[in-house]
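K.L.:
sequence and computational prediction follow.
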Amino acid sequence: MRRSADAFVEIPPVIRGLEAMQDPGFRWFFLARAITLVTGSMSSIALAFAVLQVDNDALSLSYVLTAFTVANIVFVLFGGVVADRLPRALIIQSCYVIDILSMGAMAALLFSGTATIPLMIVLAAVNGASTAFVLPAMQGIIPQLTTPAHLQQANAMLSFVRSAVTIGGPVIAGILVATAGPAWAMLVQVAGWLCAIPVLALVKLPPPAGSGESTLLRDLRTGWDEFRSRTWLWVVVLAFMIMNAIHVGAWGVVGPYIAKNNELLGITGWGWVISAEGVGVLVMTLLLMWFPLKRPLRLGMIGMAFFAIPLTMLGLHPAVVFLAIAALIAGAGLEVFSTGWNVAMMENIPGDKLSRVSSYDMLGSFVVMPIGTLIYGWMITHADVGIVLLVSAALYAGCALATLAVPSVWRMGRASVVDAADV
């Protein structure tokens, strides 16, 4: 999308890595997104302890979390269609209203002492369905707000905020939940959505292209055709179908299990390891604001393979210091992929179909994750944990590196861009 030079504000060369802020639309979107990321960074902890406050049963917690995930998976394709048909900023605002109502209702139930697990399951499902519309809309809106030359910077800046709150948010949430209760943490998130809605109203976008006489099924089919016609796209998504299942199982289930039962690591040590991973992401986002990824998919998939290092160490010798260093390296590699993947999608998928294609990406990447959690929960009670992790590390790295055999993954470069002053 071309924009006139007078739409930009001059930025000194010393902060050239922030040139994406020249566009007023991106500035307002970045502010709104930063607000919701900061206030929403405590949501997972608040929800978990809210459920346990009502019923101190891990099974009840799994029901609520599963309701969110299933609703997200069920509606994500429809979210992609809607985001390509309607103004994306308006979709995000509307979903924030739904989130305010659902999360506000949950907080009210907790304050009044009338919360029940069935009610929380329903409200979590509503929140999950809303998120299924927000994510494709956000993926599609960024190329409308900045120039091709600044796409990498824009994505890296958003990742910077996301990684920063990942480090500090859970700590603040833990303090707030422990001192005031989970309902107050939920109200903080509600306040974030309330602030973000008027900020998003300042984001000015051209009207969507529209879908004419197209039906919902035809729009879904168009998105699928765009998805399957690009080998690099479906190959990477297929790899992540396996890699994400390994990640949530080996890192999300086995990791805490080892931390609780192995004094070499310990629960506190595991907290340091997770924080180190976030620091790796944070540092890499800063670097990516200044240094372009000339081969976004090649470097991204190599970066993802680095996650096999902490998985291997977790299985062999989970000493805190060395595992934290490995996690930091893996976090940096994860961010190389994350930014590279977003840039590749935004430069190579038509803007009027980007949200639909992104929804297929999300569906394929997330659909097996609940199964991965269950499988690893079963394996650590029936097999040697060290062997499970070593095999998982080898499979993870193998999936990541195997994608490099696909020419379109290996060879993909950046699309031709022009200087921001000329667009």
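P.N.:
Noted; the coordinates are in hand. As the structure is a prediction and not an experimental result, all values here were calculated from the model.

K.L.:
going forward, measure contacts between C-alpha atoms and count neighbours the same way
P.N.:
Fine.

K.L.:
packing partners of the helix or strand where residue 25 lies?
P.N.:
Assigned by DSSP states H and E, residue 25 belongs to helix 24-40. Judged by 3 or more Cα pairs under 8 Å, 6 or more residues apart in numbering; DSSP states H and E, the packing partners of helix 24-40 are helix 117-145, helix 151-179, helix 182-200.

K.L.:
deepest of those helices, which one?
P.N.:
Comparing those by mean neighbour count (mean count of other Cα atoms under 10 Å), helix 117-145 ranks first with a mean of 23.

K.L.:
the helix holding residue 25 vs helix 117-145, what angle?
P.N.:
Angle, helix 24-40 to helix 117-145, by axes from the mean of the first three to the mean of the last three Cα atoms, to 10 degrees: 160 degrees.

K.L.:
buried ones in the next helix or strand after helix 24-40?
P.N.:
Where DSSP H and E defines the elements, the next helix or strand beyond helix 24-40 is helix 43-54. For helix 43-54, burial by neighbour count (16 or more other Cα atoms under 10 Å) applies to 43, 45, 46, 47, 48, 49, 50, 51, 52, 54.

K.L.:
returning to that earlier point: and the helices and strands packed on helix 24-40 as TSV, adding distance to residue 251?
P.N.:
As requested, the helices and strands packed on helix 24-40 are arranged in TSV below (distance: least, Cα to Cα, whole Å):
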stretch	distance to residue 251
helix 117-145	23
helix 151-179	16
helix 182-200	26
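
K.L.:
closest one to residue 363 among the ones you listed?
P.N.:
With Cα to Cα as the criterion, residue 363 lies closest to helix 117-145 of those, at 9.8 Å.

K.L.:
packing partners for the closest one?
P.N.:
helix 24-40, helix 43-54, helix 58-85, helix 88-112, helix 151-179, helix 320-348, helix 354-366.

K.L.:
report the contact partners of the closest residue to residue 306 other than its chain neighbours.
P.N.:
Of all residues not flanking residue 306 in the chain, residue 330 sits nearest, at 5.1 Å (Cα to Cα, 6 or more residues apart in numbering). With contacts defined as Cα atoms under 8 Å, 6 or more residues apart in numbering, the neighbours of residue 330 are 277, 280, 303, 304, 306, 307, 309, 310.

K.L.:
here's the one I want to compare it with:
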Amino acid sequence: MPAGVTETTSTAPTSVRHLLTGRFGWFFAGRSVDLAGSSMTTVALALAVLQASGRAGDLGIVLAANMIPTLALLLVGGAVADRMSRRVLLIAANLASAATMGALAATLIAAHYDLATAVGLSLLNGAVGAFTSPALRGIVPELVEPDDLQRANALLASTQNTVRIVAPTLASILVATAGGGWALAVDSLTYVLAALAFTRIPGSTRPLATSQALWRDLVEGWSVFRSLRWVVLMTISFALINAFNVGPWNVLGPMVVSHHSGALSWGTVQSVRAIGLLVMSVLALKIVLRHPLRDGRIWGTLAGLQLLAIGLSGQAWVVAAAAFIGGLGFTVAAITWETALQTSVPAEALSRVTAYDDLLSYLAIPVSQLAVGPLAQSYGATQVSIACGIAYIAACLIPLASRELRSMTP
């Protein structure tokens, strides 16, 4: 256990059973089904397009069409989530996702695949995603008491990590047996079920934003975001983490590990990492960190070990062991960050602040993916992995330069 992480105490919390039967329960149910659908979408959409077209180029275009509107509209989604009922927004967004996936499923089932149609529906689905994420991140404090936020986030994380293990496999089986169109039809149904669950969430009692122009909401959101120096510092840290991690892990990881241990080994590494994510999300239900952001940053450094393992060894069992440990640390860092935002950012600006956080940190991802290949060709895959692992750890620790962040308590 890294230094500075020993300050944990057992709590006498609201029981998990009570949380799941209270206001949070229906949201948890809807979010779980929503996560299953979202996790299936990535795999089912990719396999369905490849199955229907047989062209990798089509898949790249469809996936890009899904991502671009999400990034372009994310700030607007945050502003809208702060000025209207997040419950209503989640219901509408899930129904819209059901409609876009259902329409694409229908075209595939009818054997009428067309790239332009797939791209158009993917664009719409990506646009809906820009409104879903800020509403999801902002609604939890409306449903649980402040002392239960970490526990609620741990419950959500445990479901998310379980779904990451199960849903992709299920989507693959559906595509292989019933076909890509029917896999997307099942995906569409999950969004409908999620929307139905969200209708059972009690209405919010928070004051809604005024009916001023949307651009003013965006400016106000930026002002709040910029005024919270610890949030800005953490967002910079996350941008650097994404830059040093996403490309090397997703590109160099499978290349190096497959070279050393065979083609099937990378899937095993990913599964072991997912188990680490799940284990810690369950353990997080039982403990609370006295200084969550400080200790979360220290735990987060463990995720850099998996990049170091790729560079220093490349053997599947070594990388898998490091990925398991990294999964533990990553989960603690993610839960403590989410809880800190929900407890310390004004409720009326929470969705906008999280939208700025997402956008500024996600922009580094395509840069990482584009840069890692040329860097590996110039300096070698193992050297780049080691350098990125060290840089990842340093990026995790950057926010600790802030005394305010180090001393923050729940």
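P.N.:
Perfect, thanks for sending it. Predicted model only: the values in this text are computed from it and were never measured.

K.L.:
let's have the buried residues of helix 43-54 of structure 1 in TSV, adding distance to residue 214 of structure 1.
P.N.:
What follows is these, written out as TSV (distance: Cα to Cα, whole Å):
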residue	distance to residue 214 of structure 1
43	38
45	42
46	42
47	39
48	42
49	45
50	43
51	43
52	46
54	46
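
K.L.:
which position in structure 1 aligns with residue 207 of structure 2?
P.N.:
Counting by TM-score structural alignment, residue 207 of structure 2 corresponds to residue 209 in structure 1.

K.L.:
surely that match touches residue 351?
P.N.:
No. Between residue 209 of structure 1 and residue 351 there is no contact under Cα atoms under 8 Å: 9.6 Å.

K.L.:
out of the two, which sits in the more crowded spot?
P.N.:
More crowded of residue 209 of structure 1 and residue 351, by other Cα atoms under 10 Å: residue 351, with 22 against 12.

K.L.:
which residue in structure 2 aligns with residue 313 of structure 1?
P.N.:
Taking TM-score structural alignment, residue 313 of structure 1 has residue 309 as its aligned residue in structure 2.

K.L.:
that should have said residue 26 of structure 1, apologies.
P.N.:
By TM-score structural alignment, residue 26 of structure 1 lines up with residue 24.

K.L.:
nearest spatial neighbour of its match, skipping sequence neighbours?
P.N.:
Spatial nearest neighbour of residue 24 of structure 2, chain neighbours left out: residue 143 (5.2 Å); criterion: Cα to Cα, 6+ apart.

K.L.:
how about the one you found, what's its match in structure 1?
P.N.:
In structure 1, residue 143 of structure 2 lines up with residue 145, judged by TM-score structural alignment.

K.L.:
what's near enough to touch its match?
P.N.:
Shown in contact with residue 145 of structure 1 (Cα under 8 Å, 6+ apart): 23, 25, 26, 205.

K.L.:
change it to 7 Å
P.N.:
23, 25, 26 (Cα atoms under 7 Å, 6 or more residues apart in numbering).

K.L.:
which one of these has the most neighbours?
P.N.:
Each of the contacts of residue 145 of structure 1 was scored by neighbours using other Cα under 10 Å; the highest score is residue 26's, at 21 neighbours.

K.L.:
ok, that residue to residue 236 of structure 1 distance?
P.N.:
Using Cα to Cα, to the nearest Å, residue 26 of structure 1 is found at 28 Å from residue 236 of structure 1.

K.L.:
could you do residue 352 of structure 1 as well?
P.N.:
As judged by Cα to Cα, residue 352 of structure 1 and residue 236 of structure 1 stand 22 Å apart.

K.L.:
higher neighbour count, these two?
P.N.:
The neighbour comparison of residue 352 of structure 1 against residue 236 (other Cα under 10 Å) goes to residue 236, with 23 against 17.

K.L.:
translate residue 83 of structure 1 into the numbering of structure 2.
P.N.:
Match for residue 83 of structure 1 (TM-score structural alignment): residue 81.

K.L.:
so its match makes contact with residue 350?
P.N.:
No. Using Cα atoms under 7 Å, residue 81 of structure 2 makes no contact with residue 350, being 8.9 Å away.

K.L.:
whatever residue of structure 2 lines up with residue 288 of structure 1: how many residues sit nearby?
P.N.:
Here residue 288 of structure 1 is matched to residue 284 in structure 2, going by TM-score structural alignment. Neighbour count of residue 284 of structure 2, defined by other Cα under 10 Å: 23.

K.L.:
for residue 284 of structure 2, which non-adjacent residue is closest in space?
P.N.:
That would be residue 154: by Cα to Cα, 6+ apart, it lies 5.8 Å from residue 284 of structure 2.

K.L.:
map the one you found across to structure 1 for me.
P.N.:
Residue 154 of structure 2 maps onto residue 156 in structure 1, by TM-score structural alignment.

K.L.:
right, and that match touches residue 290 too?
P.N.:
No. Using Cα under 7 Å, residue 156 of structure 1 is not in contact with residue 290, being 9.6 Å away.

K.L.:
residues contacting residue 323 of structure 1?
P.N.:
273, 310, 313, 314.

K.L.:
at 10 Å instead, please
P.N.:
Going by Cα atoms under 10 Å, 6 or more residues apart in numbering, residue 323 of structure 1 touches 265, 269-270, 272-274, 276-277, 309-314, 317, 329.

K.L.:
restrict those to the buried ones and give me that as a PyMOL selection.
P.N.:
Remark: buried members of the contacts of residue 323 of structure 1, expressed as a PyMOL selection using 16+ other Cα under 10 Å:
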select buried, resi 265+269+270+272+273+274+276+277+309+310+311+312+313+314+329
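
K.L.:
among the contacts of residue 323 of structure 1, name the ones in helices.
P.N.:
269-270, 272-274, 276-277, 309-314, 329 (DSSP state H).

K.L.:
for residue 69 of structure 1, which non-adjacent residue is closest in space?
P.N.:
For residue 69 of structure 1, ignoring the flanking residues on the chain, the nearest one in space by Cα to Cα, 6+ apart is residue 128 at 6.3 Å.
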